[in-house]
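K.L.:
My questions concern the predicted model and sequence given below.
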Amino acid sequence: MDTLPPFATHRVENQPPPFAPRDLWRDDVALREAVSREGGDGHAEALARYGALAGDEIYRLSFDAHRDKPRLRSHDAQGHRIDLVEFHPNYHAIMRAAIEYGVAGLSWHDPRPGSHVARAALSYLHHQVEPGTSCPLTMTHAAAPVLHHAPALAEWARKAATPSYDGRDVGFGDKAGLTLGMGMTEKQGGSDVRANQTVATLLSGDEYELVGHKWFFSAPMSDGFLVLAQAPGGLSCFLMPRWHPHGGKNALRLMRLKDKLGDWSNASSEVEFQGAWAQRIGDEGRGVATIIEMVMLTRLDCMLGSAGEMRMALGQAMHHARHRRSFGKPLLDHALMRNVLADLALEAEAAIQFAIRVAGAVDRAGGDAGEAAFARIATAIGKYWVCKRAPAFVNEAQECLGGAGYVEESILPRLYRQAPLNSIWEGSGNIQCLDVLRALAREPQTAAALLTELESAAGRNAAFDAWLDPLRAVLSGQTPVVEAQARAWTERLALALQAATLLRAGSPLAPAFCASRLGGQHGLAFGTLPEGLDFDLVLQRVLPA
């Protein structure tokens, strides 16, 4: 104490250094392996640049982007209706960096083999540090191919894919690049979009006028929105721009912003359409079939986002455990802490390896019917399971930090608030599991694709082979699955697909994953791995010193 300066009561000791800056691409061996395996090596240099940027500048910018929530300005000082959402400047800086690097449009503006894989990796890297902006980035990426169903919207599709961000509230013609949002949910319907009441009245050609509302309207400052409304021929899909194509604001009214659990940097809203101009995409009555391509791509990003949250939470826990000492030694040297961290590492690696496998199937779907069928059903399976695992995972990582993981100086409270979102957004767990049943019943090619995928890993692990036996009967149609058991079978399929991905990749973590997740050697909580597993082998893949 004699060496302390006046009025100092103590030395600050036994605290870990700041987590950032870190290179999120270089640090993530599982991601790099998966991207290479699925054909994304041609984009490795760009991914390396964005991984370094995300783990440094974007990480720093994200804190203020979340603390200063978006604000709705319905009118200006003179009383004019403006329907404007104001964001912290960091939000726009993050959006600009993400779009310029291709998080929203790489698949479309650079459509060579592996582009979907690389874009998925970019989304995963971005979501680790700033999940709020992932919402408009994901919707812009997913909406672009839907616009191609309307030849008159080709310029919209091109601008949505362009790596240029312009956050100004101006019309389509004044921007080089665009962002896109979506509005499907209404008060009375929720997931049952066929109960939508918004009315679309034909003006001429493919132009309509919309009157109605949306209960959840994502990213309301986007330049245009894909929405569902009831046309004379039934539920139909429309592009509704913020600005009327003939000048002036469109008749879209922002009623209020949602006061959400998390996702604070992103605005979600309730809106009314008071005769808003819109252009139909696809045929009348085919709205769900038209917009489903967007939904499938956003569901993949839900999986990638949850995997990203797991990865960041694991990195924070590992960093803390490496530097913090307890009872005379680093936390990382305590056997039970090593079990917890190794268990989390197994979960995180299985999540991203599987998600990138699905992205690879999306990349090859255009020329391979089997991959298209696999992408179709594996997206629903992965969206259900990976997103379900994230909240408990992030909470376990918080516990590794103790109280430090519960205060806002850490990124973990933000991740914990964010973690439930992906399991709710774009169809909750029940919707995903019912979709799996529907695909197996109506699209036999999806069952065949799953069986081919799983059989390709057979014979490599006894626990996997035993797990696969009852799935063969389900996928061949011998064992029917009733609705009440949809979650149980979807979970079983998800674990089998994760294990198959690890086994086929030759991952050194595959035996431990199979023993714990498939072999019955695991409890209900994380940190219950069986004796005999090589924790060093698992942990050395998590975070370089």
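P.N.:
Perfect, I can see it now.
K.L.:
Only C-alpha atoms from now on, for both contacts and neighbour counts.
P.N.:
Fine.
K.L.:
Look through this structure and tell me its longest helix.
P.N.:
Secondary structure of the chain read by DSSP state H shows that its longest helix is helix 287-323.
K.L.:
how about that helix: buried residues?
P.N.:
Using 16 or more other C-alpha atoms under 10 Å as the test for burial, helix 287-323 gives 287-288, 290-291, 293-323.
K.L.:
Tell me where the stretch 301-450 of the chain has helices.
P.N.:
Here the stretch 301-450 of the chain has its helices, by DSSP state H, counting those that start in this stretch, at 335-364, 369-401, 412-418, 421-424, 429-442, 444-455.
K.L.:
of all those helices, which lies closest to residue 276?
P.N.:
helix 421-424 (28.2 Å; C-alpha to C-alpha).
K.L.:
In terms of helices and strands, where is the residue lying closest to residue 252 once chain neighbours are set aside?
P.N.:
Using C-alpha to C-alpha, 6 or more residues apart in numbering and skipping residues adjacent in sequence, the residue nearest residue 252 is residue 273, 4.9 Å away. Per DSSP states H and E, residue 273 falls inside strand 268-281.
K.L.:
what about versus this one:
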Amino acid sequence: MAGTTHSVTNQAPPLVQYDVFGADRALVEAVERHLDPGVRDEGLTELSGFGRTAGSAQVQEWGALANENPPRLRTHDRYGHRIDEVDFHPSWHRLLGKGVSAGLTAAWGRPGGHVRRAAAFLVWTQVEAGNGCPLSMTHAAVPALRTDPELAARWEPRLTSTVYDRALRPAGQKPGALFGMGMTEKQGGSDVRANTTAARPLAEDGAYELTGHKWFCSAPMSDAFLVLAQAPGGLTCFLVPRVLEDGTRNVFLIQRLKDKLGNRSNASAEVEFDGTWARRVGDEGAGVRTVIGMVAATRLDCVLGSAGLMRQAVAQAVHHCAYREAFGGKLVDKPLMRNVLADLALESEAATTLALRLAAAYDDGGEQERALLRIAVPAAKYWVTKRCAPLAVEAAECLGGNGYVEESGMPRLVRESPLNSIWEGAGNVQALDVLRALRREPAVLDAYLREVGRARGADRRLDAAIKDLLTELADLEGVEGRARRLTERLALVLQGSLLVRYAPPQVADAFCAARLGGDGGAAFGTLPRALDLASVVERARPVC
């Protein structure tokens, strides 16, 4: 009903009923760039349809409802039997089903599969990030399972299926299955070699009995889990099915669900194993080596997830300012607001461009690209996820008081924004992993320098940044204490190289000036005035 005291004016319309993919020019161009001509049109059509689904009023409402109605743990049924089930709001199941049917677990072996999936994952994160965890875990489990051809043959068709079956029953009876993961324990955290969960061999070849706990178990409603435990031969990877082949439930005791800052629609659990049946994956003592492919894939998903959150935050901020008037004109036309929006847009485009480049390296699969991924994934995971939180807060501020109100959706983005910097190894873990790669694998630095060197001579600030980076790499005395700075520079130089090669000149110019040339400040909105900021902002504007 209309109010009787005033008319509601000067409010931006909801950002809804639009193509989330098609409205993101940086993402569309990245997909066009990295997909082979034979699958490009099909991929773009597929992603545009998925983008319209993501931008629809109905799906946006599902995202809000899933966030507002977090999962509930039911440890026992009415008769006192232990069941350890997690109840989700129907909207969460609808979102997860859409993600599975769109192929967000089906990249492996598909032409251009990783680029197409990466773009779709980035789009879907903008609806509600809480269903991204089971999609990511299921996708990432494939390389770990491939270390055991028998297990891969049994499970991979179900993990890459586009059918979502939520029923708790033996996986062999289901057309599609989801995977979770349980690595960390109370006493160790990221130091998984400190794990105490014990694995006792059984008479059946490859079968073990687990006793212990997991402090964080992702997606506890999944059909199976990859976990690390101490076997007689050392830390080993195991597959723990939720339901055994005879239909009985495995011992999988969910003690409680975590009460998290964000990502509230997703369930993260503490679980206990007490005589839990498990199947070994890989050799005893090779647990870390077995799961490393899974870890790398989930770290790339952290980059994609943060890039998606950043894009949605920027889209909301630019959309609001394009409609909102203040002090005699549109906010988007005010020089200071334009500077802020352009700075945010630069960060978002750099994140998207880098993430899709890494996805393309997965599709290529060559030795050079694998070496690049070894150093670029932890560097990107470190930097992109670190930039997500300040960007989300600044974008919310662009909406003023409206951005602090739950109905705007911005507080949900702010709460979600620190997540990916913590999951799958926090900042120090990523920086130390970069150092490990540099010290042990000489090919990774060569691959990195070849990649950034493709833009040499195109921008003096980029050239100077590459030279400074080489100087820093030549002096590794006491390098651990400055590992974060080194990792940051590796990520920024790589982003600058990609933007110089692929982005419009005004975007590359602004990025190199602010991020590599020292002409930007610590806060967003401090870009030098000589830049073409209006074009940068217009490029980031989502067109409904």
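P.N.:
Okay, I see it. Quick caveat: nothing in here was measured; it's all calculated off a predicted structure.
K.L.:
quick revisit: show me how far the strand holding residue 273 of the first structure is from its chain's centre.
P.N.:
How far strand 268-281 of the first structure lies from its chain's middle: 25 Å, per C-alpha atoms, centre = their mean, to the nearest Å.
K.L.:
average distance between it and the second structure?
P.N.:
Once fitted to the second structure, strand 268-281 of the first structure is off its aligned match by 0.5 Å on average (mean C-alpha distance after the TM-score superposition for the first structure).
K.L.:
Repeat that for stretch 463-471 of the first structure.
P.N.:
Its aligned residues in the second structure lie a mean 1.0 Å from stretch 463-471 of the first structure after superposition (mean C-alpha distance after the TM-score superposition for the first structure).
K.L.:
Which stretch of the second structure lines up against that stretch?
P.N.:
Per TM-score structural alignment, the counterpart of stretch 463-471 of the first structure in the second structure is residues 461-469.
K.L.:
which residues of the first structure fall in strands?
P.N.:
With DSSP state E as the criterion, the first structure has strands at 71-75, 81-86, 180-185, 199-204, 207-218, 224-231, 234-241, 252-257, 268-281, 325-326, 329-330.
K.L.:
Nearest to residue 29 of the first structure, out of those?
P.N.:
strand 329-330 (23.9 Å).
K.L.:
Which strands or helices does that closest one pack on?
P.N.:
Strand 329-330 of the first structure sits against helix 287-323, with contacts defined as 3 or more C-alpha pairs under 8 Å, 6 or more residues apart in numbering; DSSP states H and E.
K.L.:
Next, count neighbours for residue 204 of the first structure.
P.N.:
Residues lying near residue 204 of the first structure (other C-alpha atoms under 10 Å) number 9.
K.L.:
Quick check: the closest residue in space to residue 411 of the second structure that isn't next to it in sequence vs residue 106 of the second structure, distance?
P.N.:
The shortest distance from residue 411 of the second structure to any non-neighbouring residue, by C-alpha to C-alpha, 6+ apart, is to residue 404 (6.1 Å). Distance, residue 404 of the second structure to residue 106 of the second structure, by C-alpha to C-alpha, to the nearest Å: 37 Å.
K.L.:
So for these two, which residue has more residues nearby?
P.N.:
residue 106 (25 against 17).
K.L.:
excluding its backbone neighbours, what's nearest that one?
P.N.:
Closest to residue 106 of the second structure by C-alpha to C-alpha, 6+ apart is residue 160, at 4.2 Å.
K.L.:
cool, and residue 353 of the second structure?
P.N.:
Leaving aside its sequence neighbours, residue 353 of the second structure sits nearest to residue 30 (C-alpha to C-alpha, 6+ apart; 6.4 Å).
K.L.:
What is the equivalent residue in the first structure for the one you found?
P.N.:
Per TM-score structural alignment, residue 30 of the second structure is aligned with residue 34.
K.L.:
try residue 533 of the second structure
P.N.:
Residue correspondence to the first structure (TM-score structural alignment): residue 533 of the second structure is matched to residue 535.
K.L.:
Tell me how many other residues surround its match.
P.N.:
When counting by other C-alpha under 10 Å, one arrives at 20 neighbours for residue 535 of the first structure.
K.L.:
Please give me every residue in contact with it.
P.N.:
338-339, 342 (C-alpha atoms under 8 Å, 6 or more residues apart in numbering).
K.L.:
Now for those, which sits with the most neighbours around it?
P.N.:
Using other C-alpha under 10 Å as the neighbour test, those are led by residue 342, with 30 neighbours.
K.L.:
Quick check: it vs residue 48 of the first structure, distance?
P.N.:
To residue 48 of the first structure, residue 342 of the first structure is 26 Å away according to C-alpha to C-alpha.
K.L.:
just to revisit the earlier point, would you confirm that the residue nearest to residue 353 of the second structure contacts residue 355?
P.N.:
No - Residue 30 of the second structure is beyond contact range of residue 355, at 9.5 Å (criterion: C-alpha atoms under 8 Å).
K.L.:
Looking at those two, which one has more neighbours?
P.N.:
When residue 30 of the second structure and residue 355 are compared for neighbours, residue 355 comes out ahead with 31 against 21, by other C-alpha under 10 Å.
K.L.:
so the more buried one touches residue 303, yeah?
P.N.:
Yes - checked against C-alpha under 8 Å, the pair residue 355 of the second structure and residue 303 is within contact range at 6.3 Å.
K.L.:
Overlap in contacts, these two.
P.N.:
When contacts are counted by C-alpha under 8 Å, 6+ apart, residue 355 of the second structure and residue 303 have residue 380 as shared neighbours.
K.L.:
which residues in the stretch 1-150 of the first structure form helices?
P.N.:
All helices of the stretch 1-150 of the first structure, identified by DSSP H, counting those that start in this stretch, fall at 29-37, 44-53, 59-67, 89-101, 106-109, 115-129, 131-147.
K.L.:
Switch those helices over to CSV; also include distance to residue 155 of the first structure.
P.N.:
Rendered in CSV, the data for the helices of the stretch 1-150 of the first structure read as follows (distance: least, C-alpha to C-alpha, whole Å):
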stretch, distance to residue 155 of the first structure
helix 29-37, 31
helix 44-53, 26
helix 59-67, 31
helix 89-101, 18
helix 106-109, 13
helix 115-129, 21
helix 131-147, 9
